[in-house]
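S.K.: Got a predicted structure here, sequence first:
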Amino acid sequence: MVEQLSLLAGEREVDDTAADIADPCEESGTSVSPMLPPAPLNGLSPSLERKRLQAYLALLVGDVAILLAAFYTVSILYFGTLSNWAMLEGGMISAYVILPLYLTVALYNGTYSRRSLTEWQTSAFRAATALVIAAALVNLLAFFAKSNAEFSRMVFALGLASTAVLMTAMRIAVSRALIRKWGPTSLNKMVLLAGGPKLNLPHALHVNASEHGLEPALDDPRALDRLSKYLRNMDEVIVSCRSEDRAAWAQVLKGSGIHGEVTHQLPHEIGAIGVVHYDAAGVSALKVSSGQLGIRARVAKRLFDATVSGLVLLIAAPLMLAVALLIKLEDGGPVFFVQKRVGRGNRFFAILKFRSMRESDDNGAQSTSLEDDRVTRIGRFIRRTSIDELPQLINVLKGDMSLVGPRPHALGSKAGSKLFWEVDRNYWQRHGLRPGITGLAQVRGHRGATDTETQLSNRLLADLEYMQRWSLWQDIAILAATLRVITHERAF
């Protein structure tokens, strides 16, 4: 964990990498006060998520090596031979059987979890539990298969005991090394001081909101984009704010895709449960958001996205080259349409599409109509067949988007006469996941221009339902359903 970094008024200890980064408000023409530090594009702290994954993998590989090495060594000592593999193999059969069972139980009981990285007692206990359960299952299977005689009981018992001792020793060493490197937790934690009670937490970043121009401006995407750059790479964020700002901060945190808390004095005064108490500071916080997906789900979704999008890009490469050539030949303009959209955590990103119109609308304020004369001849075809969306596979490979998720909207998109976020205060919650090329709303027919507020509300409800019920199988089902609606009557 990073060392505590105080960013209170009068102290300018922002990450040096932020000095050369331009704020998105400056890019869009909105002036930024020269007194404010530039927003840190890559966050105030390096992400610990990838490092945690590496630590989990190291523990897993270490467990495999220890179990096999322990049983092999015990077999050599017990049978007294290095060359008689047939005899040694008899002692190793139990290791080969117990290993997959151990890993299965360990992956489900939290042996490889955030808490286990820095608390060796927890990690060792869960590993030992997984070993005991796996050993019991092996004996049960051997009993019913009437193959107990094939196992050496002495090798089995000594191998398990040696494995447990060595796994514990490894966890003590790993835990101490990570604590020296990260601190007592494996989390990036931020305290955002926004006018509420002073809250000083050890091993956390402390940021003064007014000092850095951070506010929960639900009617200003650029302000939310600036805030998202500070929240980037954070695992937990605690906002200490005024009572009148709690609802707005809660909405912002719900759309951040991370664990978020908002302080409140009343729960501490009445001793409420289900909230987070910071007794040393005399402050309590109400948990208002959490990461949409666990780390296993995020890894599975990302691997699925990268694999499928890479394969589709290879298969569709000839078609995409032909479309690019036709676009260029029709009017000589650029092949791609690039537009700023709102992505995960309310951060801006540049979406790629094949250009289908003569005139670009950078903010998306003017929706495309049925007889829109801005649409080119090739543009009308690629829009109706959804071919114009294919370059977004590049966005997926870059990590800006996912194959399935809430569709990213342009900043000026309107439902009727209102901007999207003016229609429903829950709009920003849909940005807790990466935006998708397709989504639940699209396969339900909620596509094309939003002429009414009801159309936007229907899309939002579908997006929030998708986020609450996410599973990899649901993504596969939505992709399959998308094939039926690639061509649709509302693709103008």
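M.R.: Okay, I see it.

S.K.: CA only for contacts and neighbour counts going forward, please
M.R.: OK.

S.K.: where's the spatially most central residue of the chain relative to R341, distance?
M.R.: For the chain, R298 is the residue whose C-alpha lies nearest the centre (CA atoms, centre = their mean; 5.4 Å). Using CA to CA, to the nearest Å, R298 is found at 22 Å from R341.

S.K.: could you point out which element follows the helix or strand where the residue nearest to the centre of the chain lies?
M.R.: Using DSSP states H and E, R298 sits within helix 295-331. Next helix or strand after helix 295-331 toward the C-terminus (DSSP H and E): strand 336-342.

S.K.: Find out how far that next one is from the centre of the chain, if you would.
M.R.: 22 Å (CA atoms, centre = their mean, to the nearest Å).

S.K.: buried stuff in that strand?
M.R.: If you call a residue buried by 16 or more other CA atoms under 10 Å, then strand 336-342 has these buried ones: F336, F337, V338, Q339, K340, R341, V342.

S.K.: distance of the residue nearest to the last one when sequence neighbours are not counted from S33?
M.R.: Looking back up the chat, that one is V342. Leaving out its chain neighbours, the residue that sits closest to V342 by CA to CA, 6 or more residues apart in numbering is F348, at 4.7 Å. Note on F348: its distance to S33, by CA to CA, is 20 Å.

S.K.: of those two, who's got more company?
M.R.: A count of neighbours by other CA atoms under 10 Å puts F348 above the other of F348 and S33, at 24 against 10.

S.K.: Flag every buried residue along the helix or strand where Y102 lies.
M.R.: In the assignment (DSSP H and E), Y102 maps to helix 85-108. By neighbour count on 16+ other CA under 10 Å, the buried set for helix 85-108 is 88, 90-92, 94-95, 98-99, 101-103, 105-106.

S.K.: Pasting the second one now:
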Amino acid sequence: MEPSNARSGLDGSAAMTTGRPPIERRRRLSPAALAVTGQKVRPAYSPIVIAGAVRVADFLLLSLVGVSLYLGYVARLTAFHWEYIAAIFGMTATAVICFQASDIYEIQIFRGQLRQMTRMISSWVFVFLLFIGASFFARLGTEISRLWISAFFFVGMAALIAERLFLRTMVRGWARQGRLDRRTIVVGSDHDGEKLIEALKTQDDSDIDILGVFDDRNDDRALDTCAGSPKLGKVNDIVEFARRTRVDLVLFALPISAETRILEMLKKLWVLPVDIRLSAHTNKLRFRPRSYSYLGKVPTLDVFEAPITDWDLVMKWLFDHVVGALVLLLALPLMAVLALAIKLDSPGPVLFRQKRFGFNNVRIDVFKFRSLYHDQADPLASRVVTKNDSRVTRVGRFIRKTSLDELPQLLNVVFKSNLSLVGPRPHAVQGKLQSRLFDEAVDGYFARHRVKPGITGWAQINGWRGEVDSEEKIQKRVEFDLYYIENWSVLFDLYILLKTPLALMTKNENAY
């Protein structure tokens, strides 16, 4: 396999003089910002997914206890009755509903012990009193084993307590690792920003981790530190900062009256896969309470939300790995034939790696079947393949026309998880329209990278694939990609995936 040979630290002019491939330009950050980006940060866990998983675990645990006790005692003495099984599932579902009503499915509650145990035990007692009362009025008291109901109550309670103690240990460990923190940067290093940070820091059980503040102003209004949080740079630095370290939330401390300034900043920041909110902490203008989302007790107004998060992200991950593994198994015979044809057609490796832009503009290695002669490989795709390109092999022309050269990217999906089956196509890091990089040719180009790129996408099945030789082609790709991001669903992914083979056969006039 031919490795990518991209190198860092070269600009365009240096690349021309040395003959080495250029790479994407990177903005310089302040020493304070570099100190933050240099810290080791682990991926975040979604509190919503954790709470959902605990609900499922509660239901399965209590159902297992109830059914095991029934099969181990009652069913051995009497004939098997499905009514018991129905009653067990009904009681278990009622218990989960009561736990939900008691607000014990929250990360802050999972971290504690006394409140969690008190609410859980009270809810479990209520469920059994409710069941016993219903049995009495239905005159089923003589048909229900008292030993079984007593054992279910006490063993179920013991199982729940053990589960919650284990969960408490897990959650506290995740909290120490920073996996439950919302890594936040504040825009506005003035007195309003200071009040906002102070309000966030004084809250109990807050998951907000303030990394620092950004501000464009250089006058006396801009503070070097805001309530202990350092100034990390200017607003233009935020995009580069968020690509070097995990940022979950951008919080504006500017007043709503600064509409022009806010809009200018949002035009720069909306390309990031982060939540962006406007603090209403110091605003005199008040809206209805339902208009706000709250960080503890601090009211905020949602401006942008990160796409495909929480359960949507879980569903997309499952779709990619389950469907991707099935497609890979079905494609293995064809891939073996193509590998043999490539090997017989020209000397060199069968596969090669090409540098592409991945999620949040991070560079990734994408696997492809080799379609160019080995001595003319172009790992950064700095030179676009055109019609009748002499670098393309005979087999290469066929696999490029049919997009079969993309099949090895199933390895990226299933094993490396840096690609999805469906998403915006990952363009090469040196992809250009004439002499301009794609991000220079199209405003908001990097907004495509707010989600993981894909093997196929909405733009591709609508005919926007292959050579990019006009501004319209790259603009249309971006438009279709942004539409996909805003309207994503599992069914949408499935529709695109099923329509891809037909699109490859009928809309391949730009593929060379």
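M.R.: Happy to help now that I have it. Everything numeric in this text was worked out from a predicted model, so none of it was measured.

S.K.: coming back round to it: of all the buried residues of strand 336-342 of structure 1, which two lie farthest apart?
M.R.: Largest separation among those by CA to CA: F336 and V342, giving 18.6 Å.

S.K.: now the helices for the stretch 151-300 of structure 2?
M.R.: 191-201, 238-244, 259-269 (DSSP state H, counting those that start in this stretch).

S.K.: okay, now L68 of structure 1: neighbour count?
M.R.: The number of residues packed near L68 of structure 1 is 19, by other CA under 10 Å.

S.K.: Relative to L57 of structure 1, how far out is the residue lying closest to it once chain neighbours are set aside?
M.R.: Excluding its sequence neighbours, the residue lying closest to L68 of structure 1 (CA to CA, 6+ apart) is A95, at 6.3 Å. A95 of structure 1 is 20 Å from L57 of structure 1, where distance means CA to CA.

S.K.: same thing with R484 of structure 1?
M.R.: Distance, R484 of structure 1 to L57 of structure 1, by CA to CA: 40 Å.

S.K.: circling back to that earlier point, I'd like to check the angle between the helix holding R298 of structure 1 and strand 336-342, please.
M.R.: With axes from the mean of the first three to the mean of the last three CA atoms, to 10 degrees as the basis, helix 295-331 of structure 1 and strand 336-342 are set at 140 degrees to each other.

S.K.: elements contacting helix 295-331 of structure 1?
M.R.: helix 377-384, helix 392-398, strand 402-404, helix 472-482 (3 or more CA pairs under 8 Å, 6 or more residues apart in numbering; DSSP states H and E).

S.K.: closest to P46 of structure 1 out of the ones you listed?
M.R.: Closest among those, using CA to CA: helix 392-398, at 18.4 Å.

S.K.: what does the closest one rub up against?
M.R.: With contacts defined as CA atoms under 8 Å, 6 or more residues apart in numbering, helix 392-398 of structure 1 is touched by D305, A306, S309, G310, L313, I351, L352, K353, M401, S402, L403, I437.

S.K.: rerun that using 10 Å as the cut-off
M.R.: If you take CA atoms under 10 Å, 6 or more residues apart in numbering as the criterion, helix 392-398 of structure 1 is touched by 302, 305-313, 349-354, 399-404, 434-437.

S.K.: Write a PyMOL command that selects only the buried members of those.
M.R.: Provided next is the PyMOL selection string for whichever of the contacts of helix 392-398 of structure 1 are buried by 16+ other CA under 10 Å:
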select buried, resi 302+305+306+309+310+313+349+351+352+353+354+400+401+402+403+404+434+435+436+437
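
S.K.: Distance-wise, check the residue nearest to L68 of structure 1 relative to T163 of structure 1.
M.R.: Per CA to CA, A95 of structure 1 is found 10 Å from T163 of structure 1.

S.K.: shared neighbours, the two?
M.R.: The contact lists of A95 of structure 1 and T163 share V64, L67, L68, A69, A70, F71, where a contact means CA under 10 Å, 6+ apart.

S.K.: Am I right that P40 of structure 1 is in contact with D225?
M.R.: No - using CA atoms under 10 Å, P40 of structure 1 and D225 do not qualify as a contacting pair, with a distance of 11.1 Å.

S.K.: Now the common contact residues for these two.
M.R.: Residues touching both P40 of structure 1 and D225 (CA under 10 Å, 6+ apart) are D23, L231.

S.K.: would CSV of the helices and strands packed on helix 295-331 of structure 1 with distance to S413 of structure 1 be doable?
M.R.: Putting these into CSV (distance: least, CA to CA, whole Å) gives the following:
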stretch, distance to S413 of structure 1
helix 377-384, 18
helix 392-398, 19
strand 402-404, 21
helix 472-482, 23
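
S.K.: Looking at the ones you listed, spot the one closest to S256 of structure 1.
M.R.: Nearest of those to S256 of structure 1, taken as CA to CA: strand 402-404 at 16.3 Å.

S.K.: matching residues in structure 2 for that closest one?
M.R.: Counting by TM-score structural alignment, strand 402-404 of structure 1 lines up with residues 420-422 of structure 2.

S.K.: what residues does that stretch touch?
M.R.: Applying CA under 10 Å, 6+ apart, the set of residues contacting stretch 420-422 of structure 2 from outside is 316-317, 319-321, 323-324, 327, 409-410, 412-414, 451-458, 484, 488, 490, 492-497, 500.

S.K.: Going by the alignment, the residue nearest to the centre of structure 1 corresponds to which residue in structure 2?
M.R.: R298 of structure 1 maps onto L313 in structure 2, by TM-score structural alignment.

S.K.: Pretty sure that match sits against P307.
M.R.: Yes - under the criterion of CA under 10 Å, L313 of structure 2 makes contact with P307 at 9.0 Å.

S.K.: shared neighbours of those two, which are they?
M.R.: Joint contacts of L313 of structure 2 and P307 (CA under 10 Å, 6+ apart) are V451.

S.K.: Now do the strands in the stretch 51-200 of structure 2.
M.R.: 182-187 (DSSP state E, counting those that start in this stretch).

S.K.: R484 and L57 of structure 1: which has the busier surroundings?
M.R.: L57 (13 against 10).

S.K.: shouldn't that one be in contact with Y112?
M.R.: Yes - in terms of CA under 10 Å, L57 of structure 1 counts as a neighbour of Y112; the distance is 8.4 Å.
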